[in-house]
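K.L.:
Model the structure of this input:
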Amino acid sequence: MAFVNVANTRINRLDSLGYRHRSWSHAFPQRRAWSRASTRRAQCEASLVALKPYTSYHLARWLAKEWDNYDQHLANPPFWAHIRVSYRPLPWEFLEGHAFYVESIYTYAPKLPYRATIIKITRNSDGALETESYKVEGVEQFYTAAFDRSKLAELVRQAHPRHTNRCVKLPEACNAVFEWVEAEQLYRCKTRPGCKCMVRRGDRDSYLDAQMTLSESRCTALDIGRCPQTHEQLWGAVAGPFDFVVRKSWSDEVPLPPAAMDW
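P.N.:
Now for the predicted structure:
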């Protein structure tokens, strides 16, 4: 079981993305804010010794990493491209929840992600954790933001839903639903049931059948496009799921939720 490391999480997160430009020691009100934040961290450390599974915060800390399938690629290069998937945490205030800028790259083209999007962890009406997906208009200008704090801060500024319409929520049918498996100490995830997350590939319509498992140090993922009528596979990996291990962790950048939230 992982242990909470909450010291400086939200404060350093804001500093690192450039949201504060003055030292907190320069003014008395800021010192009071620091005292309140410190008290809250102490309370968290005292009452939340172990991370509670199946919470937004727990899932966010496990996702917040750069994932790499190099070992799988090396074992069988014809079947498995070498790819990396990065989940870089965003400030809580961006989407009022645990959100990530997500980039997927082929390692031979690290500056040209084949997928760049934003996701947010939420709970549905049944109490299950889900991830919503958001498209960012003109996301090309933010490529590599997962590793560039200045670009990440600019993404937050330019795509903030309150200020612009560049961050567009995708249909709920494409949400991914997470289930906590206590016996295996991992999450299992799949696209919402109903076969309604439609994807156009070439001249054919298909629906997305996505599955994932997530532990603290390992992640498997399989995205398949299926025919809406016959359910046969039209695209996606034919040799099974991609198998990722952690290359880099950003878990300590995951913001603490508001104190009143049952996270």
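K.L.:
CA atoms for contacts and neighbours, from now on please.
P.N.:
Noted.
K.L.:
Give me the nearest residue to residue 80, chain neighbours excluded.
P.N.:
Excluding the flanking residues, the one nearest residue 80 by C-alpha to C-alpha, 6 or more residues apart in numbering is residue 73, at 4.9 Å.
K.L.:
no, scratch that, I was asking about residue 101
P.N.:
residue 118 (4.6 Å).
K.L.:
if we can go back for a sec, so what's the residue nearest to residue 80 up against?
P.N.:
79-82 (C-alpha atoms under 8 Å, 6 or more residues apart in numbering).
K.L.:
Now render these as JSON lines, adding secondary structure, neighbour count and distance to residue 42.
P.N.:
Converted to JSON lines, those look like this (DSSP: H, G, I helix; E, B strand; the rest coil; neighbours: other C-alpha atoms under 10 Å; distance: C-alpha to C-alpha, whole Å):
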{"residue": "79", "secondary structure": "coil", "neighbour count": "14", "distance to residue 42": "49"}
{"residue": "80", "secondary structure": "coil", "neighbour count": "20", "distance to residue 42": "46"}
{"residue": "81", "secondary structure": "coil", "neighbour count": "17", "distance to residue 42": "45"}
{"residue": "82", "secondary structure": "coil", "neighbour count": "18", "distance to residue 42": "42"}
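K.L.:
and this one, so I can compare the two:
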Amino acid sequence: MNCSSQLLTLGNYLAGEFDNSKQSLAEPAWFVHLRLWHIPVPLFPEDSITFFAEQANIVNLDQPYRQRIIRIRQVGNVESSLQVQYYALKDYISLVGAGKEPGRLKNLTPDDLEDLPGCVLEVEIKETSHHLQFIATPVANSICSFRYNGNIVRVSLGFEVTQEELKTYDKGIDPETGRATWGAILGPYHYQKRKQSSLS
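P.N.:
Down below sits the predicted model:
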């Protein structure tokens, strides 16, 4: 795979194990203490860096949830033109806990995924004095929704990441009112990386 330097940098920033312990200690009434895994998986290797993602409340690490696939790739011929595509897993239950057991992910294929055409983010890249900052926001006028436990779920996705911190803006949306019902309602979750994962 020929990856641009920006794509490789974004992939390395996202790869690994994170938690928001600082935030949860500072604001325990508003932010629960979470563990988040982004595990590189061998999907779409011809043009992408792809992750299995899941998270868990720190007090219930044996009950992770929100299993999903995140694919980042360069679009077009411009190195800095990056896009994030989310996929659902057709049989996510069989992969619960795979964040801590990455070996269970090695046989994933595109046939295991459910395409989510509305769940796409565009990536803005900013240069600072020390590193790059990647800001991923939804494509204009897109609606991200999927089926989960027999129900249609609508979400708003987004993140910002640097070498030092990952901020996530994911939240559930009530389709009737348009209001956020869970997730980053009062602002983003602030994660620090606890363990780096290799992209290779």
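K.L.:
Could I get the TM-score for this pair?
P.N.:
The TM-score (TM-score structural alignment, normalised by the length of structure 2) is 0.81; 190 aligned residues with a C-alpha RMSD of 2.8 Å.
K.L.:
before we move on, the earlier item: which residue in structure 2 lines up with the residue nearest to residue 80 of structure 1?
P.N.:
Here residue 73 of structure 1 is matched to residue 24 in structure 2, going by TM-score structural alignment.
K.L.:
Could you verify that its match is part of a strand?
P.N.:
No: counting by DSSP: H, G, I helix; E, B strand; the rest coil, one finds residue 24 of structure 2 to be helix, located in no strand.
K.L.:
That one and residue 89 of structure 2: what is the separation?
P.N.:
29 Å (C-alpha to C-alpha, to the nearest Å).
K.L.:
ditto for residue 182 of structure 2
P.N.:
In terms of C-alpha to C-alpha, residue 182 of structure 2 sits 21 Å off from residue 89 of structure 2.
K.L.:
before we move on, which element is residue 43 of structure 1 in?
P.N.:
In this assignment (DSSP states H and E), residue 43 of structure 1 forms part of helix 28-47.
K.L.:
got a list of what residue 72 of structure 1 touches?
P.N.:
Residue 72 of structure 1 neighbours (C-alpha under 8 Å, 6+ apart): 80, 242-244.
K.L.:
what about the strands in structure 2?
P.N.:
Ranges of strands in structure 2, per DSSP state E, are 16-19, 34-41, 48-57, 65-74, 82-89, 113-127, 132-138, 144-148, 151-156, 159-161, 166-168, 171-173, 180-183, 189-196.
K.L.:
wouldn't residue 87 of structure 1 be in contact with residue 98 here?
P.N.:
No: the criterion here is C-alpha atoms under 8 Å, and residue 87 of structure 1 misses it with residue 98 at 11.2 Å.
K.L.:
The residue nearest to residue 101 of structure 1 matches what in structure 2?
P.N.:
By TM-score structural alignment, residue 118 of structure 1 lines up with residue 69.
K.L.:
Okay, that match and residue 38 of structure 2: tell me how far apart.
P.N.:
Taken as C-alpha to C-alpha, the span from residue 69 of structure 2 to residue 38 of structure 2 is 9 Å.
K.L.:
Tell me the residues of structure 1 aligned with stretch 91-101 of structure 2.
P.N.:
Under TM-score structural alignment, the match for stretch 91-101 of structure 2 is residues 138-148.
K.L.:
Span of that stretch from start to end?
P.N.:
So stretch 138-148 of structure 1: terminal residues 17 Å apart, C-alpha to C-alpha.
K.L.:
Kindly report the same for stretch 141-159 of structure 2.
P.N.:
First-to-last residue span, stretch 141-159 of structure 2, C-alpha to C-alpha: 18 Å.
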